[in-house]
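Asks: predicted structure and sequence below. I'll ask about it afterward.
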Amino acid sequence: MPLLLAPMEGLLDFVLRDVLTRVGGVDRCVSEFIRITGTLLPDKVFLRYVPELHHGSRTLAGVPVRAQLLGSDPVCMAENAARLAALGPEGIDLNFGCPAKVVNRHGGGAALLQDPEHIALLVAAVRRAVPTQLPVSAKMRLGYHDASLARECAQAMADNGACEIVVHARTKQDGYRPPAYWEQIPAIQAAVSVPVVANGEIWTVQDAQRCRAVSGCHALMLGRGMVADPGLALAIRAADAAASGQVPEAALAPVQWPDLWPHLASFWQLVCNHLEPRQRAGRLKQWLNLLRRRFPEAEVAYQQVRTLTDQRTITIWVQAQQPR
């Protein structure tokens, strides 16, 4: 039952992908979207978003990374997909779900869900432009204003070469507000012959189990829930094993705060090594802020660093938190 790590612009980049896949339980990642706006991008842009291309398109933990493209011009998308394919990605994913106003205003992301015929042209163009053995998948929302075209959009993707469709079970209008409408996914699944992956509002093992039951999907994509609880994928796998009698429930141990500290330290080191100085303190605070949802200790940590901006001061603080 595949568990995928979601692409999340400004949050789930290569640094956090690296750390979360070290914790374990993830089968595949999808990169943040690479925006295609009318020019043929140089290799360095693809490598900046997906530095794992230097390592066989895998994180340092060995988890494959699929590169995601976002755009609305079939010719330009095809040309960039071909250039990206030459760098050896695990696959190429197409974004039909981004709700950002600036993206939608230019006809990209979720805006395309209003036009299944244009989706068909985009998917077909990319599929023709890359080697036949390279997977081309897609990620969509239920729709733009509503879910009335969800089945047609999914069919346009599957009929024109998408080998897998991830469905974020909300419309563009819903944004990220709870709930996710998992009950809308079975109709999409029934309309296509390719695997469908459910996504949205999976924060706990119980959420994962309910999502599977309601959506009919065994494969799940985890986003903010995995960032807030880096042990979520492992916990879902452990629950699956226990349900099948492979592991006694008493043996299931969730990832605890002390287990997480080496990963937080690694994250801070990677941030300092790879990101711009102005981004560093904010990225640590951003992750701690989400971790507060799962770990009471993260609230204490967040309050301690909330006003810190100096890298050296934060590094000293991180080192002081390491378990003795």
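Replies: All right, it came through fine.

Asks: from here on, contacts and neighbour counts on C-alpha atoms
Replies: OK.

Asks: look up how far residue 267 lies from residue 93.
Replies: Counting by Cα to Cα, to the nearest Å, the separation of residue 93 from residue 267 is 26 Å.

Asks: okay, these two: which has more neighbours?
Replies: residue 93 (27 against 21; other Cα atoms under 10 Å).

Asks: secondary structure element for that one?
Replies: strand 92-96 (DSSP states H and E).

Asks: for residue 81, same thing?
Replies: helix 74-85.

Asks: which elements pack onto that helix?
Replies: Counting by 3 or more Cα pairs under 8 Å, 6 or more residues apart in numbering; DSSP states H and E, the packing neighbours recorded for helix 74-85 are helix 43-49, helix 116-129.

Asks: now, of these, which is deepest in the fold?
Replies: Greatest average neighbour count among the helices and strands packed on helix 74-85 goes to helix 116-129 (a mean of 20), per mean count of other Cα atoms under 10 Å.

Asks: for the longest helix along the chain, buried residues please.
Replies: If you go by DSSP state H, the chain has its longest helix at helix 257-274. By neighbour count with 16 or more other Cα atoms under 10 Å, helix 257-274 contains the buried residues 261-268, 270-272.

Asks: residues in contact with the helix or strand following that helix?
Replies: Downstream of helix 257-274, the next assigned helix or strand under DSSP H and E is helix 277-291. Residues from elsewhere that reach helix 277-291 (Cα atoms under 8 Å, 6 or more residues apart in numbering): 11, 224, 227-229, 267-268, 271-272, 298-299, 301-302, 305-306, 308-311, 314.

Asks: below is structure B, check it against A:
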Amino acid sequence: MSADPSARRPGRVLLAPMDGVADVVLRAVLTRLGGFDLAVTEFVRVTSSLLPPRTFLRTAPELEHASCTPSGTPVRVQLLGGDASCLAENAARLAELGPAGIDLNFGCPAPTVNRHDGGAVLLNDPERLFRIADTVRRAMPAAVPLSAKMRLGVEAPTRALECAQALAAGGIDALVVHARTRDEGYRPPAHWALLAPIGAALSIPVVANGEVWSVEDYHRCRAASGLADVMIGRGAVSDPFLARRIGEARLSSDASEPLSPPVAERLRAAEWQRLLPSLAEFWAGVQTRVQARAAPGRLKQWLKALSVRYDEAGALLAVLRPVTSVAATADVLRAHGVPVRPVADSPFAAAS
């Protein structure tokens, strides 16, 4: 029996914002497969101007559908920038579109983003984090939730708690902490235990994030961090049924025994067959969102991630690698059992 207090709370599973990966199409596919309580969009870059509504709608078409994915998962819209006043003005405009919430990005490690005064580099100045959160919160209706996502720091985690407390004092309603510094990027391990003091010190919900690739990782993350809520990113892209399996594990009071290799392989093979309609949905949706020449690349991107768990995805990717046209891609998909659907049948076709 675990002494971890988070193990007695059901917690939530959130889909992480992943720029260039988890767009509206993949959000729809992953949340339809089940297990997610909330999703956060890719970031909307805020610099020095008040953005038009169409900019927010382009990143988050869910805003036209009660800020939910087609399966009903609420979607928060993420803003990235360093100008408190400009962020506040844009948050106020975004709030008029009825988002399920607004999220502030203090976690992006990308050098280009950091050089332009955005993302994780802002963690060098906790006072500035407070000013941004406070200014944005004051500009928004009280009924619209404001959350933030941060890392443990830039070079070292020494000011992680100070940063988290500054954001909480600024009025955010929830905080996601990626358990690595900016300079660590996505290199394992994630330092889940370093999240425990943050969760203990803050009165708002704190969500653990980083390096959750399996149900076992999920349980270890919760035990080490003491946090009930977990955000999953790359693990969900590579294993689209992970959130559902986590949900099933949360409903069970008994610790599940590890599956034998033959049983695990049969489960994985069955999952791949169940995933084929989702591949078809993704392929149809992508064609409504990007130019034809870019659509095969987006499919290959997801297949590369899927190949971490599914050998079949790697085999399909190998065949598709030299293919560049939409028509030829569709032919290969059909030959591999993917029930390719007309683009007109995609729920994204009407909005494109």
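Replies: Perfect, thanks for sending it. Since this is a predicted model, take the numbers as computed values, not measurements.

Asks: which residue lines up with residue 189 of structure 2 in structure 1?
Replies: Counting by TM-score structural alignment, residue 189 of structure 2 lines up with residue 179 in structure 1.

Asks: read off where the helix holding residue 81 of structure 1 ends up in structure 2.
Replies: Using TM-score structural alignment, helix 74-85 of structure 1 pairs with 84-95 in structure 2.

Asks: chain center to that stretch: distance?
Replies: Taking Cα atoms, centre = their mean, to the nearest Å, one finds the center of stretch 84-95 of structure 2 at 22 Å from the center of the full chain.

Asks: ok, stretch 276-288 of structure 1 next?
Replies: Counting by Cα atoms, centre = their mean, stretch 276-288 of structure 1 comes out at 19 Å from the chain centroid.

Asks: residue 310 of structure 2 touches residue 267, doesn't it?
Replies: No: using Cα atoms under 8 Å, residue 310 of structure 2 makes no contact with residue 267, being 11.0 Å away.

Asks: these two: who's more crowded?
Replies: residue 310 (19 against 12).

Asks: residue 2 of structure 1 -> structure 2?
Replies: Alignment note (TM-score structural alignment): residue 2 of structure 1 maps to residue 12 of structure 2.

Asks: so who does that match touch?
Replies: So residue 12 of structure 2 contacts 36-37, 228-230 (Cα under 8 Å, 6+ apart).

Asks: among the residues you listed, list the two that are farthest apart in space.
Replies: 36 and 228 (14.0 Å; Cα to Cα).

Asks: for the stretch 101-250 of structure 1, what spans make up the strands?
Replies: Applying DSSP state E, counting those that start in this stretch to the stretch 101-250 of structure 1 gives strands spanning 136-143, 165-171, 196-199, 220-222.

Asks: the last one corresponds to what range in structure 2?
Replies: Under TM-score structural alignment, strand 220-222 of structure 1 corresponds to residues 230-232 of structure 2.

Asks: same check, this time on the third one
Replies: When strand 196-199 of structure 1 is aligned against structure 2 using TM-score structural alignment, it corresponds to residues 206-209.

Asks: re earlier: could I get the helices and strands packed on helix 74-85 of structure 1 as a markdown table with distance to residue 193 of structure 1?
Replies: A markdown table is the format used below for the helices and strands packed on helix 74-85 of structure 1 (distance: least, Cα to Cα, whole Å):
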| stretch | distance to residue 193 of structure 1 |
| --- | --- |
| helix 43-49 | 31 |
| helix 116-129 | 16 |
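
Asks: and of the ones you listed, who's closest to residue 210 of structure 1?
Replies: Checking these against residue 210 of structure 1 by Cα to Cα gives helix 116-129 as the closest, at 29.7 Å.

Asks: what's the mean deviation for the closest one versus structure 2?
Replies: The superposed helix 116-129 of structure 1 is, by mean Cα distance after the TM-score superposition for structure 1, a mean 0.5 Å from where its aligned residues fall in structure 2.

Asks: packing partners of that helix?
Replies: Using 3+ Cα pairs under 8 Å, 6+ apart, helix 116-129 of structure 1 is in contact with helix 74-85, helix 150-159.

Asks: which one of those is the most hemmed in?
Replies: helix 150-159 (a mean of 24).
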